[in-house]
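Colleague: sequence plus the predicted model coming up.
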Amino acid sequence: MKKLYRLAATTALTFALTATAAQADTWRYAFEEAMDEVQGIFAQKFKEEVEANSDHEIQLFPYGTLGESADIMEQTQAGILQFVDQSPGFTGSLIPEAQVFFVPYLLPAETDELVDFFRNSKAIHEMFPELYAEQGLELLTMFPEGEVAISTKEPFTTPEELDEVKVRVMTNPLLVESYRAFGATPTPLPWGEVYGALQTNIIQGQENPMFYIESTKMYEVTDYVTMIGHNNFTTAVMANKDFFDGLSEEDQQMIRDAIDVAFDHIIEYQQGLHEESIEKIKADKPSVTFTTLTEEQRAPFQEAAADVEAAFIEMTGESGQAILDQMKADLEAAQSN
């Protein structure tokens, strides 16, 4: 009987250890930037939190290691990747309502208001998760990456001066509408082709947050960087929904907690990043001219934004209108806070 008891106990222990080992998985996480850029910093903090609070390991894949943006999204939907960080600019073809983040002059320029909006928005935390779920994705968070600047070969301060200027945009229908309204010729291109296209004058401009213009050396092939105040770059972190739904409640909560810590970390990390990036560009290429449009100079671009908002509603119908209305209410609440 003692032998049988020891055998049963040993078998139970072996089963428990095996089950624990089986649950300690390696999860794959891809993003659209380099390891030392904003999405990479977020991903590293998330990895640190997950590995500190579980037996799981996170394997990170920065931009280019698994292909372009479309490739990593397909791999996430297929379950090859467990996590992905991708801008709504690329998911707009899957989730048209996500293009709302590219309605010009919708998001506030003031940092505290912006962060409050991303923390508390009902549109982000209650409405968008359902839309992402329809595409097999669990929306974990959205966060801002910085004011969008436009780098060009020639200066501009009016929509007329952007006439016939080919500006690279993400493959996003609403972003195309935005630059068309601004007077430019929007030109969708994969990111890997942008530097060469600027170098050979196939395009004459592109838009991105300042840190990305600096880190990707876009200033080497453009001479003017202009802030028209039209947007703040937004990105979203998602999980494969089948994978996420299959986790224990404890692991799901652990992931959400890690996301919250990474969100706070990336907001703090970005303080002063825009200005630091400008100084780095100036140090490397003093001839670059930086211009921030005045309120008066912005007015024609802001007027054009009304046409883009109308285009968004036409593309997305009632669901898009509901998202836009809720976002405006959320933004009012953030301003009050």
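Modeller: Looks like it arrived, so ask away.
Colleague: only C-alpha atoms from now on, for both contacts and neighbour counts.
Modeller: Will do.
Colleague: any idea how far residue 288 is from residue 204?
Modeller: Distance, residue 288 to residue 204, using Cα to Cα, to the nearest Å: 15 Å.
Colleague: more crowded one of these two?
Modeller: For residue 288 versus residue 204, neighbours defined as other Cα atoms under 10 Å are more numerous around residue 204 (24 against 19).
Colleague: what distance do you get for that one to residue 13?
Modeller: Taking Cα to Cα, one finds residue 204 at 66 Å from residue 13.
Colleague: try residue 243
Modeller: 27 Å.
Colleague: okay, these two: which has more neighbours?
Modeller: With neighbours defined as other Cα under 10 Å, residue 243 and residue 13 compare such that residue 243 has more, 17 against 12.
Colleague: and the strand or helix carrying that one, what does it pack against?
Modeller: Using DSSP states H and E, residue 243 sits in helix 241-245. Secondary-structure packing of helix 241-245 (3 or more Cα pairs under 8 Å, 6 or more residues apart in numbering; DSSP states H and E): strand 137-152.
Colleague: hmm, try it at 10 Å
Modeller: helix 69-77, strand 83-86, helix 128-133, strand 137-152, helix 249-269 (3 or more Cα pairs under 10 Å, 6 or more residues apart in numbering; DSSP states H and E).
Colleague: between the fourth one and helix 69-77, how big is the angle?
Modeller: In terms of direction (axes from the mean of the first three to the mean of the last three Cα atoms, to 10 degrees), strand 137-152 departs from helix 69-77 by 170 degrees.
Colleague: which residues touch the helix or strand residue 12 falls within?
Modeller: If you go by DSSP H and E, residue 12 is part of helix 2-23. The contact list for helix 2-23 (Cα atoms under 10 Å, 6 or more residues apart in numbering) reads 1, 24, 55, 56, 247, 248.
Colleague: and the residue lying closest to the third one once chain neighbours are set aside, what does it touch?
Modeller: Setting aside the residues directly before and after it, residue 55 is nearest to residue 24 in space (Cα to Cα, 6 or more residues apart in numbering), at 5.1 Å. Residues near residue 24 by Cα under 10 Å, 6+ apart: 18, 54, 55, 56, 57.
Colleague: now those in TSV, with neighbour count?
Modeller: Shown next, in TSV, are these (neighbours: other Cα atoms under 10 Å):
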residue	neighbour count
18	12
54	14
55	13
56	17
57	16
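Colleague: just want the most central residue of the chain.
Modeller: residue 235 (1.5 Å; Cα atoms, centre = their mean).
Colleague: included below, for side-by-side comparison, is a second structure:
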Amino acid sequence: MSYQKFFATSAMALLLGTGSAMADTWRYAFEEAMEEVQGKFAQKFKEEIEANSDHEIQLFPFGTLGESDSIMEQTQSGILQFVDQSPGFTGALIPEAQVFFVPYLLPQDTATLATFFEDSKAINEMFPPLYAEQGLELLTMFPEGEVMMTTTEAVAGPEDLDEVKFRVMTNPLLVESYKAFGATPTPLPWGEVYGALQTGIIQGQENPAFYIESTKMYEVTDHITRTGHNNFTTAVMANKEFFDGLSDEDKSLVTNAIDAAFDYIIAYQEGLTDASLAKVMEAKPSMTITTLTEEQRAPFKATAASVEEEFLKIGGDQAGAILEQLKADLAAAQ
């Protein structure tokens, strides 16, 4: 058994052993470190819950309880009460959630994005029943920032991704998207990405700027390319049986805390991308950061239609309705 698996198993046993004795302690796991965007959201949520009730929130950042699949299983089984996880991983459970990986669907403007995520009928009305089928209460979705490619070789067009082994999350539509971009998509757990780049097993990966900086992806790549193809989306969920069993007062407590954390994290991200990129350049002045022109982006944008068609094939029974509603919601936000 690996050290990580041993640690995760031990932590799970501890949680199971203390659950009944700490009925007012709620456990919340997420996919990033405490000082990254999901961690900041979680800390604000914890602050709101504890300031307005006698409940306590225990936070478990990335790696504490295993990889993304582990924390989802623990949430579905009731070991955890809350989880923050990207649709990149929940797409296997909820195929419709893969819609967030159709390239060039989401805008980059943060104000538009905030309005969209807050008011979207697709997110607030159509997705919750799909999550409920998997034992999850969808509490909110929020953006984490413009997705950028980091690679060992410069990228100016799809031809530069030919034969490039590009790490992607274990998400079928993201795989199709990078195939359309010309790369060789390579699904890997996040814990293996740095080493795989360092040893040349893969030659690229994608993430928002803050994550590239905080996880030091710039140490094992040489180029950051802003293609404008996506904005990283994440979702906060609760175990549905737990949530349904809460009193009306506690349900309101949770939803109010989620609303406060949403407003906080949107404001927190103002200027974060530029600040993160500046830190990257300070740490590694030889790094190149390239924003593709509209002309350079055109071949990447041309792939969106084929990826959208693939989503309609693999995105579940409501794929068409959700895609149509998302587009209407985005138009309204703009």
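Modeller: Good, I have the coordinates. Computed from a predicted model, the values in this text were never measured in an experiment.
Colleague: tell me where the stretch 151-300 of the first structure has helices.
Modeller: 173-181, 194-199, 210-215, 241-245, 249-269, 273-284, 295-336 (DSSP state H, counting those that start in this stretch).
Colleague: quick one: closest of those to residue 144 of the first structure.
Modeller: helix 249-269 (8.1 Å; Cα to Cα).
Colleague: report the angle between the axes of that closest one and strand 137-152?
Modeller: 20 degrees.
Colleague: contacts for helix 249-269 of the first structure?
Modeller: 38-54, 56, 111, 115, 118-119, 140-146, 237, 244-248.
Colleague: ok, 8 Å please
Modeller: 38, 41-43, 45-46, 49-50, 53-54, 115, 140-141, 143, 244 (Cα atoms under 8 Å, 6 or more residues apart in numbering).
Colleague: from those, which land in strands?
Modeller: Those of the contacts of helix 249-269 of the first structure mapping onto strands are 140, 141, 143, per DSSP state E.
Colleague: closest one of these to residue 77 of the first structure?
Modeller: residue 140 (14.8 Å).
Colleague: of the helices of the stretch 151-300 of the first structure, which approaches residue 229 of the first structure most closely?
Modeller: helix 295-336 (7.5 Å).
Colleague: neighbours around the residue nearest to residue 98 of the second structure when sequence neighbours are not counted, how many?
Modeller: Distance criterion Cα to Cα, 6+ apart; nearest residue to residue 98 of the second structure, sequence neighbours excluded, is residue 91 at 5.2 Å. For residue 91 of the second structure, the count of nearby residues is 23 (other Cα under 10 Å).
Colleague: give the contact list for residue 91 of the second structure.
Modeller: 97, 98, 171, 172.
Colleague: now distance to residue 149 of the second structure and neighbour count too, for the residues you listed, in JSON lines please.
Modeller: Converted to JSON lines, the contacts of residue 91 of the second structure look like this (distance: Cα to Cα, whole Å; neighbours: other Cα atoms under 10 Å):
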{"residue": "97", "distance to residue 149 of the second structure": "22", "neighbour count": "27"}
{"residue": "98", "distance to residue 149 of the second structure": "19", "neighbour count": "24"}
{"residue": "171", "distance to residue 149 of the second structure": "17", "neighbour count": "19"}
{"residue": "172", "distance to residue 149 of the second structure": "19", "neighbour count": "21"}
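Colleague: pick out the most distant pair among the residues you listed.
Modeller: 97 and 172 (11.1 Å).
Colleague: buried deepest among the helices and strands packed on helix 241-245 of the first structure, which one?
Modeller: strand 83-86 (a mean of 27; mean count of other Cα atoms under 10 Å).
Colleague: other SSEs contacting that strand?
Modeller: strand 26-31, helix 69-77, strand 232-240.
Colleague: need those in JSON lines (columns: distance to residue 253 of the first structure).
Modeller: Shown next, in JSON lines, are those (distance: least, Cα to Cα, whole Å):
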{"stretch": "strand 26-31", "distance to residue 253 of the first structure": "16"}
{"stretch": "helix 69-77", "distance to residue 253 of the first structure": "20"}
{"stretch": "strand 232-240", "distance to residue 253 of the first structure": "13"}
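Colleague: out of those, nearest to residue 184 of the first structure?
Modeller: Here strand 232-240 is closest among those (Cα to Cα), at 19.4 Å.
Colleague: how about residue 50 of the second structure, what's its match in the first structure?
Modeller: Using TM-score structural alignment, the equivalent of residue 50 of the second structure in the first structure is residue 51.
Colleague: in three-state terms, label residue 90 of the first structure for me.
Modeller: For residue 90 of the first structure, the assignment made with DSSP: H, G, I helix; E, B strand; the rest coil gives helix.
Colleague: wait, residue 186 of the first structure sits on residue 172?
Modeller: No: applying Cα atoms under 8 Å, one finds residue 186 of the first structure not in contact with residue 172, separated by 10.3 Å.
Colleague: before we move on, back to that, so the match of residue 50 of the second structure touches residue 59, yeah?
Modeller: No: the pair residue 51 of the first structure / residue 59 is not scored as a contact, 10.6 Å apart, by Cα under 8 Å.
Colleague: hang on, the earlier thing: what comes up buried for the helix holding residue 243 of the first structure?
Modeller: 241, 242, 243, 244 (16 or more other Cα atoms under 10 Å).
Colleague: that one vs the second structure, average offset?
Modeller: Compared with the second structure after the fit, helix 241-245 of the first structure shows a mean deviation of 0.2 Å (mean Cα distance after the TM-score superposition for the first structure).
Colleague: okay, and that helix goes to which residues in the second structure?
Modeller: Counting by TM-score structural alignment, helix 241-245 of the first structure corresponds to 240-244 in the second structure.
Colleague: again, but for stretch 183-197 of the first structure
Modeller: Counting by TM-score structural alignment, stretch 183-197 of the first structure corresponds to 182-196 in the second structure.
Colleague: chain center to that stretch: distance?
Modeller: 16 Å (Cα atoms, centre = their mean, to the nearest Å).
Colleague: then stretch 208-215 of the first structure?
Modeller: On Cα atoms, centre = their mean, the centre of stretch 208-215 of the first structure falls 14 Å from the chain's centre.
Colleague: next, count neighbours for residue 152 of the second structure.
Modeller: Neighbours of residue 152 of the second structure using other Cα under 10 Å come to 19.
Colleague: right, and it touches residue 221 too?
Modeller: Yes: look at residue 152 of the second structure against residue 221 with Cα under 8 Å: they come within range, at 4.6 Å.
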